[in-house]
Structures are given as C-alpha cells and as structure tokens.
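[1] quick check, what structure comes out for this input:
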Amino acid sequence: MTTPSITASDWLNIDRPPAPEDFRGKVLAVEVFQMLCPGCVMHGLPQAQRLRQTFHADDLAVIGLHSVFEHHDGNSRESLAAFLHEWRIPFPVAIDAPGDGAMPRTMTDWGVQGTPTLVLIDRKGETRAMHLGQVADMALGAQVVELIREERPE
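    The predicted structure is shown next:
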C-alpha cells in the first residue's frame, strides 16, 4: 500500500517541511505520538531516538507525527516545542492537521488506531509495517535491517 502524504499544519525541528524526494531511496520510520501519552513518552519516542542513533541517515530517516485526538487544549504548538526541547528529540516532527472530527487528518488517512504507533515505509514509499503500542527493539531492528537490505529504486 502506497503511503498517503502527511498533512501537517506545521513542522518543528526543521527549517522547511520535507518534500517526498527528501526520503526517496531511504527507509522511513514515522513515530505517531501525542506528548501527553505515557506510552509515547516511555516507549515510542525513546525507541524512535534509538532508531535514529543506530542506523545511518542515508539508509533510515526518522520523523515524528504529533497526532492529537484527545486533550486538545494541552497540546499547543508552543507546548510541543518545549516538550521536544526538554526531551531532546532532534528529528523533524509534523503537527498533524485537524480532521473533520476529533481525529487528525493524517492519522485518519493512514488508518492509525492510536498512539504510540510506529509506521515503517520502504524505499519505494510503501507502508510495510504499522506497530500500535510497544514493539521489541530486536524485532523492530530486524524489520528495519530487512527493509534497508532491499534494493534501492532507480
């Protein structure tokens, strides 16, 4: 399944919104999170940071997608920027655009059921895995290595 694009209202930790060609030929790990979600703070975001530290940037790009579907008043852009700074999260983070209801747009478009969710997208832009909740580091590392070893598209 080709991954739909990210519909963001804003981006943090990056000078300009990334374009699809910024990820061409790379495996992409997208950590879908809410800063007020305990599982995201304790498991999802630290795991995304470990992915970024473990794999070379030429092979794996890591970004965050802040998708708020509850506690909207406590999740402002300013609060998120402070959160990212305090937790030393260096990778680009998209702020998911509001949807028609309580669920944000990208979260709905991608079929994400909750947070934390880690989405793995292969070098061709196809969604290959969507992990809701905690996933073991060794299992995730094996999946990422398998995707990295696949042939790069021309």
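[2] alpha carbons only for contacts and neighbour counts from here, please
    OK.
[3] now do the strands in the chain.
    The residue ranges that make up the strands of the chain, judged by DSSP state E, are 8-12, 27-33, 60-66, 93-96, 117-121, 127-132.
[4] let's have those in JSON lines, adding distance to Ala48.
    Shown next, in JSON lines, are the strands of the chain (distance: least, C-alpha to C-alpha, whole Å):
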{"stretch": "strand 8-12", "distance to Ala48": "16"}
{"stretch": "strand 27-33", "distance to Ala48": "6"}
{"stretch": "strand 60-66", "distance to Ala48": "7"}
{"stretch": "strand 93-96", "distance to Ala48": "12"}
{"stretch": "strand 117-121", "distance to Ala48": "8"}
{"stretch": "strand 127-132", "distance to Ala48": "12"}
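[5] structure for this one too, so we can compare:
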Amino acid sequence: MTDMPELHAAEWLNAARPLALADFRGRVLAIEVFQMLCPGCVMHGLPQAGRIAQTFDSADVAVIGLHSVFEHHAANSREALAAFLHEWRIRFPVAIDAPGNGPLPRTMEAWQLQGTPTLVLIDREGRMRARHFGQVSDLALGAEIMALVGEDRS
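    Modelled structure (predicted):
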C-alpha cells in the first residue's frame, strides 16, 4: 500500500468541475489510464471500466479515466478526445494528464506506470492498492474490488 501522488490533470471532460483524488475518499476508486489510439485500451480497458461503473454501486465504487498520452501527441488533441468519448459513450469523468518535463505525462511518471492500458485501484483511504498493466480478467478484478469495498472503514 502506498499513498498516492496527486493526479495532475490539465483538464477534465465529463466533469462539472476539476476533480482531485480527495473527492473520492470513502469510496474505492478505479482509474482507467488509457490513450484513445491504443487498441488494448479501446478493446479491453475502457469497456472494462464501463462495466465496473455499471456493476458496482456508485456510493461504494467510483470510476474515472486518465488520458495519458506519451506518443502520437498531435492525433490525441482535446477535441479528438471529446469526440472519442462521445462516440464511444464513455460517461465517467476523464482527466487529461498534464505534460511532463520529459517524454512521459506528469501523472504517468509520478505513479510509475509502464504504459496503457493500466487500471489503478485506490482504496477508501486514498492508497494505491493495485496497478494492473495490460488486460485483467473481469472475474479477478471484481473479486479484488469487492475485497476493497468490504474492508473495515475504521
């Protein structure tokens, strides 16, 4: 278990206001880190995030996306992302990762992520409890989320 460095969002889509990790305290938070031009993200990661949002009670589990671009920057504009989210009917809030000082976006670097798709699970207390790079089965992930939901809140 590690305390989470803050999410560094340049902008939010599908959100009425900028969000912070603290906004989700008291709930398990699933963060799907993706690029819209990543086949694994489109075929597996984002649909799985949508299933998490549909399956679990929003009082217990929140889902957000983090568009973290480290390649093909020109094709991954804010406007293209907004159209992508609309066309694919992705309704959960999505942060656009802030550019970093090097090749990696700020949050991706701070969280030491390997690439996309990555699913990060944060417990009710705001600690990173899992970081899954690549595809993870729905059954295993559901069990992992339920274990976090069922943890004592004290």
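[6] let me see the TM-score of these two.
    Here the TM-score for the pair of chains, by TM-score structural alignment, normalised by the length of structure 1, is 0.97; 153 aligned residues with a C-alpha RMSD of 0.8 Å.
[7] circling back to that earlier point, in CSV, list the strands of structure 1 along with mean neighbour count.
    Converted to CSV, the strands of structure 1 look like this (neighbours: other C-alpha atoms under 10 Å):
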stretch, mean neighbour count
strand 8-12, 16
strand 27-33, 25
strand 60-66, 23
strand 93-96, 24
strand 117-121, 24
strand 127-132, 17
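[8] so which of these is nearest Ser76 of structure 1?
    Ranking those by their distance to Ser76 of structure 1 (criterion: C-alpha to C-alpha) puts strand 93-96 first, at 9.7 Å.
[9] tell me what that closest one is packed against?
    Contacts defined by 3 or more C-alpha pairs under 8 Å, 6 or more residues apart in numbering; DSSP states H and E place strand 93-96 of structure 1 against strand 8-12, strand 60-66, helix 105-110.
[10] among the ones you listed, which is nearest Ala142 of structure 1?
    That would be, of these and by C-alpha to C-alpha, strand 60-66, which comes in at 13.2 Å.
[11] next, the mean deviation of the closest one compared to structure 2.
    Superposed on structure 2, strand 60-66 of structure 1 shows a mean distance of 0.3 Å to its aligned residues (mean C-alpha distance after the TM-score superposition for structure 1).
[12] closest to Leu147 of structure 1 out of the strands of structure 1?
    If you check each of these against Leu147 of structure 1 by C-alpha to C-alpha, strand 27-33 wins as the nearest, at 6.7 Å.
[13] residue range for the closest one in structure 2?
    Strand 27-33 of structure 1 corresponds to residues 28-34 in structure 2, going by TM-score structural alignment.
[14] tell me the buried residues in stretch 96-104 of structure 1?
    Asp96, Ala97, Pro98, Met103, Pro104 (16 or more other C-alpha atoms under 10 Å).
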